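Q: structure for this input, please:
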Amino acid sequence: MDWVLSDHRQSAGSLGAERTQAPARRGLASMRDLAGVGRYSAAGLGALALMCALAGGGLLLAAAIGLSESGVAEGGWLLGCGLVSAALAAVAAGLSLAAERLDRSIIGADFALVTLHGRAGEVIQLEHADGPRAHLPDDAFAGQGLFDRVLVPDRPAFLNALSAATAGANPAESLCEVRLRCEAEGAAPDFVWMEMRCLPAGEERARVLWRDIHVAKLQAEADHVARAEAERANLAKSRFLAAMSHELRTPLNTILGFSELLATDTDQRIDPRRKEDYARIIHESGQHLLGVVNDILDLSRVEAGAYELSFEAVDVPQLVDGCVEMIALDAARRSIKVTSILPARLPRPMADARAVRQMVLNLLSNAVKFSEHGGHVEVNVSAQNGVLGIAVRDAGAGMTADELARLGEPFYQTGDAERRARGSGLGLAVVRALVQLHDGAFDVASTVGGGTTVTVSLPVKRSPSVLQSVVAPFSRAGEDDVMRAPATGLAGTGLAGLAGLAGEGRRFA
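A: Here you go, the predicted model:
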């Protein structure tokens, strides 16, 4: 077999070919545009083909079949291998270049940093950096600089991921999230959340692709907190509705039941004294129901921002004495002594007198309701460092740590069934809400068997701007169009009845 070729890079003579200017014959592939034509043996042509493969191209080949049968198999096989090898080499080089460009494109788009690490986790090289380098200085990318900036709780995960990658483990198993101390300017946090994807890099090295996930991490944490808060609020609402239904249904059933007995006693079979007892039970149940409804309304107004505070200089001694007189009847029924300790000179705090009266009444009512027969309740008023304190102490059963932790939850009651039956579990919830409206403090100290002391602290003075900021949110259509919460327990009851109702609530001690 004879072959005709054109060499644009070197002379054919170097391969032992005989140069000729002979025209193309029948059966010969003619290439008239070639600079030179040579005739080669099969062995020489095979060697040339292999050189073509190694050189990556540069030779144009043309073949004609039928000129010679000598060396066809050997020369054709070598030539075919050379051509295929050249084609594969070109394709492989192209694919490698495309893959490298794709990798660089992906890294540049998705990863802020690419670092090369040794077996001990040290940084060997910073291969890629985009943006502000996660607010890291230059010394973070040398030696153990990155490791030193990983927060201590995250260092085990950092080292485990690098160790897995340097050992040639699955890259999917070498993915973790760590916090790096940063040196960002302004109000940025003192650390940044980063995702590190560790890939084996050979020779016990690891390539780490760093992704900034700080914003996404904070958003996920905020979503988790919001979801938990929503679940707690939904659970609290369900408990509130269930407890409220019970507190309303119980006195209503009592009122309806005993009133039905009186209404159907047409033949006067019920003893007159028993009728008086029935009437008293109906009256007390009605008072209890009114107190529950008023507490619910007050609590809902406070939470909805519709409870208006009308600030004035409050005469605290006079207010406390009035509350003690109102609670005295209920206390006398159970032989409970109520006393007050009032200093000779007390400042008049700027507060809502109606709200302060409700706080004191609720605290006294709870103390009396949950004190043992023949107990003692004490009110102590003091002023110090611009703060007025009103403390109500009893010598009741006290509270456990678990009960103290739930203090202030609406409808929550402590103690046994007998004590829980005395209140609705709303009294202290209302007190705490009113104290918060006054920017005050609410504190409870209690020991099991040692009684309870509930202290309300209110600021004595307030700036005009604070007074305006408190009143303004409750305004509706105009200055005079303001919703005013009714005084708890005053509508439709006498003072004696109010004394037992104004502080309907659970036991705090």
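
Q: C-alpha from now on. contacts and neighbour counts both.
A: Fine.

Q: all strands in the stretch 101-250 of the chain, in order from the N-terminus.
A: Assigned by DSSP state E, counting those that start in this stretch, the stretch 101-250 of the chain shows strands spanning 113-117, 123-129, 175-181, 191-202, 205-212.

Q: following up with a second sequence; could you model it the same way so I can compare the two?
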Amino acid sequence: MQTDSTRHWIDEWLSGLLHRSTLADPAECARQERFIISRTVTSLFALVGLPLSLLAQTGPSLLESWAALTLAPLASVFILSRWGRLAPAQALISAALTLFAATAAAGGGGLAWLVLLAVPLEALLNGSRRGLAAACLLAILGVPLTYMLQANGVAEHGLAPGAGVAIAGAILLGHMASRAVMDRRLDQILGARARSGQDPEAETLSAFDDLVTWHDGNGIILRSNGASTRLLGAPPSSIHGNGLFTRIHVADRPVFLKAVSDAINGAESALARFRVQSGDAGSHPVVWVEMRVHRLRLAGDDRCAAVAVTRDISDHQIRAEELDATRRAAVSASEGRAQLLATVSHELRTPLNAIVGYSEILMGKGGPGLLERRESYAQIINHSGQHMLGVVNTLLDLSAIEAGHYNLAFETIDVAELIEECCSVIALPAEQGDIVLRRDLAPGLPDLVADRRACRQILLNLLSNAVKFTPKGGEVAVEARHEGGFVSLAIRDTGIGVAEADLPRLGMPFYQGSGRGRIEKGNGLGLSVVRGLVTLHQGAFRISSTPGNGTCVRISLPVDARVAAAAKGLVPAARRHDHDRHDVIVLKTG
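A: Okay, here's the model as predicted:
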């Protein structure tokens, strides 16, 4: 039991010193673990030998060597842990050994410089090619360094043979300890693989679409069931170590780390939902996954601390977002209906009250004095009825558009002729308001294939609004352009404009904006009908405005709305009148 606890402590200590960039490469992890163990043991041996050398009253050169032998390995371990580069760490050790060997060779005479061969031989034991190359270069540089030390009289104060043997023994002891530990860990890995190969549950897990991963105490993935290919389109080796963590969306990484930490240190299990990049490094599709982490300790595998099951929930997330959007739309529609009922009551009650009141006067209930003005009363009744009829017709059109029951009768329309017709209708109100009505039509406008009544209603509503909200002396301009497969119509005015906060809500039934005088000048239904009719023609509707600088409403209609409707998969109606040569189809906006 004590042995298992010690092994677990060593594994955690090594895992904490390894750099994250190397955890996905098992071979590199093994090399660096062997290096860390050997250097740590060498440093500890030198640290124990330093006070013994002081008690034996040895020369200062040996004390300096013991101190260097204590600090150099620790510095190399720090470099390796901080940057994850084995070659610079090995180069530091080789430099220290070169200095020891050159000092020893300077006092040995003859071919004593051959001890420099120990520098590349020592680097060879760590398995780093770049570290070996650096050691060979330092050993070669050690030859002139040896002669330089001899020329400066260092030979008399060089290391004694016994001191060199002690230093070599400390280094050799470190390598022996690292070899023993790594052999023990290799036996554990081979035993675990043998057991997993004999375990039928491992084969069962490999058949799951859900990704099963085993994690250590730091959340690093030790192994998986291989389902990452199906889930993320990535090989299992790419998610081991820190591979899965680097694929997680940056904003969701704290969620992942918290779930692993909670499962290992607190609760028995934890749940997390986050986004993961799937595919190769060149592609960036994102997959929503749900991960449930459970605390787990395995016999014979001291590093394993938790197991996690991860599954794809992208379809579920999409449905949840669609349901949320539907809920918000339903709430908005409910609020719109409430506002519609509140406003339409005013629009209908006012003319009805006038009709009822003045009709009673005409029936003789108001006295002979009032009957003398019955002609003006009849005119008021007529105006009130016309107003109410217009509101009801607009409401019916709007309801038909939203329900998808508005019939479009396609025919060929001359755009210039239609604009001229609508401008002639609105010319009298513009003249009464001292407003200039200007046309700007580009030459060569194509004919539209659309519903004439709907297009006429679109233009009349937009022109009427522009004239209503343009003060005296202002200007209303109608522009027409051919842009690709669309005819662009723009109605500009120099009126009071619309505040930026009101622009997104324009086109909602009975919404009139917050400008002064808007309530008295309209009921807010015109733009709603325009937006609906443009949508039915598969067109675009845009409004731009600045308070005090006028408004521009731009609509784009396909040159052939019948083709645009067919591209949307809309089915023509079964009935067709013999006297009507136009195609009649039922369009649904939903």
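
Q: got a TM-score for the pair?
A: The pair, once superposed, lands on a TM-score of 0.65 when counted by TM-score structural alignment, normalised by the length of the first structure; 376 aligned residues with a Cα RMSD of 3.7 Å.

Q: can you tell me which of the strands of the stretch 101-250 of the first structure comes nearest to L48 of the first structure?
A: L48 of the first structure lies closest to strand 191-202 among those, at 37.3 Å (Cα to Cα).

Q: now do that closest one: everything it contacts.
A: Residues outside strand 191-202 of the first structure that contact it (Cα atoms under 8 Å, 6 or more residues apart in numbering) are 134, 161-162, 165-169, 171, 174-182, 206-214, 217.

Q: same check, this time on stretch 520-534 of the second structure
A: Defining contact as Cα under 8 Å, 6+ apart, one finds that stretch 520-534 of the second structure is touched by 347, 394-395, 397-398, 401-402, 454-455, 457-458, 461-462, 465, 468-469, 506-512, 540-541, 555, 557.

Q: from the middle of its chain, how far away would that stretch be?
A: Here the centre of stretch 520-534 of the second structure is set off from its chain's centre by 38 Å, with Cα atoms, centre = their mean, to the nearest Å.

Q: can you tell me what part of the first structure it aligns to?
A: Under TM-score structural alignment, stretch 520-534 of the second structure corresponds to residues 421-435 of the first structure.

Q: what's the first-to-last distance across that stretch?
A: Length of stretch 421-435 of the first structure, first residue to last, Cα to Cα, to the nearest Å: 26 Å.

Q: what residues of that stretch count as buried?
A: Buried positions in stretch 421-435 of the first structure, judged by neighbour count with 16 or more other Cα atoms under 10 Å: 422-435.

Q: ok, stretch 280-299 of the first structure next?
A: For stretch 280-299 of the first structure, the neighbour count (16+ other Cα under 10 Å) marks 281-282, 284-299 as buried.

Q: what range in the second structure matches that stretch?
A: Aligned using TM-score structural alignment, stretch 280-299 of the first structure spans residues 379-398 in the second structure.

Q: check the mean deviation of the matching stretch from the first structure.
A: Stretch 379-398 of the second structure, aligned to the first structure and superposed, deviates on average by 1.8 Å (mean Cα distance after the TM-score superposition for the first structure).

Q: surely I124 of the first structure touches Q144?
A: No. Counting by Cα atoms under 8 Å, I124 of the first structure stays clear of Q144, with 9.6 Å between them.

Q: what count of nearby residues applies to the spatially closest residue to Q144 of the first structure that is not a sequence neighbour?
A: Excluding its sequence neighbours, the residue lying closest to Q144 of the first structure (Cα to Cα, 6 or more residues apart in numbering) is E122, at 4.8 Å. Other residues near E122 of the first structure come to 19 when the count uses other Cα atoms under 10 Å.

Q: again with P189 of the first structure
A: Quick note: P189 of the first structure (other Cα under 10 Å) scores 12 neighbours.

Q: same thing with Q277 of the second structure?
A: Neighbour count for Q277 of the second structure, taken as other Cα under 10 Å: 20.

Q: do you know how far it is from R39 of the second structure?
A: In terms of Cα to Cα, Q277 of the second structure sits 39 Å off from R39 of the second structure.

Q: quick revisit: could you dump the strands of the stretch 101-250 of the first structure to a markdown table with distance to D7 of the first structure?
A: Converted to a markdown table, these look like this (distance: least, Cα to Cα, whole Å):
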| stretch | distance to D7 of the first structure |
| --- | --- |
| strand 113-117 | 46 |
| strand 123-129 | 43 |
| strand 175-181 | 54 |
| strand 191-202 | 42 |
| strand 205-212 | 45 |
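
Q: wait, which of the ones you listed is closest to L88 of the first structure?
A: Short answer: strand 191-202, nearest of the strands of the stretch 101-250 of the first structure by Cα to Cα, at 26.0 Å.

Q: thinking again about what came up before, just the buried residues of the contacts of strand 191-202 of the first structure.
A: Buried subset of these (neighbour count, 16+ other Cα under 10 Å): 134, 161-162, 165-169, 174-182, 206-214.

Q: the inter-axis angle of the top helix by length along the first structure versus strand 191-202?
A: Longest helix in the first structure, counting residues (DSSP state H): helix 214-263. Helix 214-263 of the first structure runs at 130 degrees relative to strand 191-202, counting by axes from the mean of the first three to the mean of the last three Cα atoms, to 10 degrees.

Q: which elements pack onto helix 214-263 of the first structure?
A: If you count contacts as 3 or more Cα pairs under 8 Å, 6 or more residues apart in numbering; DSSP states H and E, helix 214-263 of the first structure packs onto strand 191-202, helix 272-304.

Q: centre of the chain to whatever helix or strand comes next after the last one, how far?
A: I take that to be helix 272-304 of the first structure. Sequence-wise, the next helix or strand downstream of helix 272-304 of the first structure (DSSP states H and E) is strand 311-313. Relative to its chain's centre, strand 311-313 of the first structure lies at 40 Å (Cα atoms, centre = their mean).

Q: just tell me the aligned range of strand 311-313 of the first structure in the second structure.
A: The aligned range for strand 311-313 of the first structure in the second structure is 410-412, by TM-score structural alignment.

Q: how big is the offset of that stretch relative to the first structure?
A: Superposed on the first structure, stretch 410-412 of the second structure shows a mean distance to its aligned partners of 2.3 Å (mean Cα distance after the TM-score superposition for the first structure).
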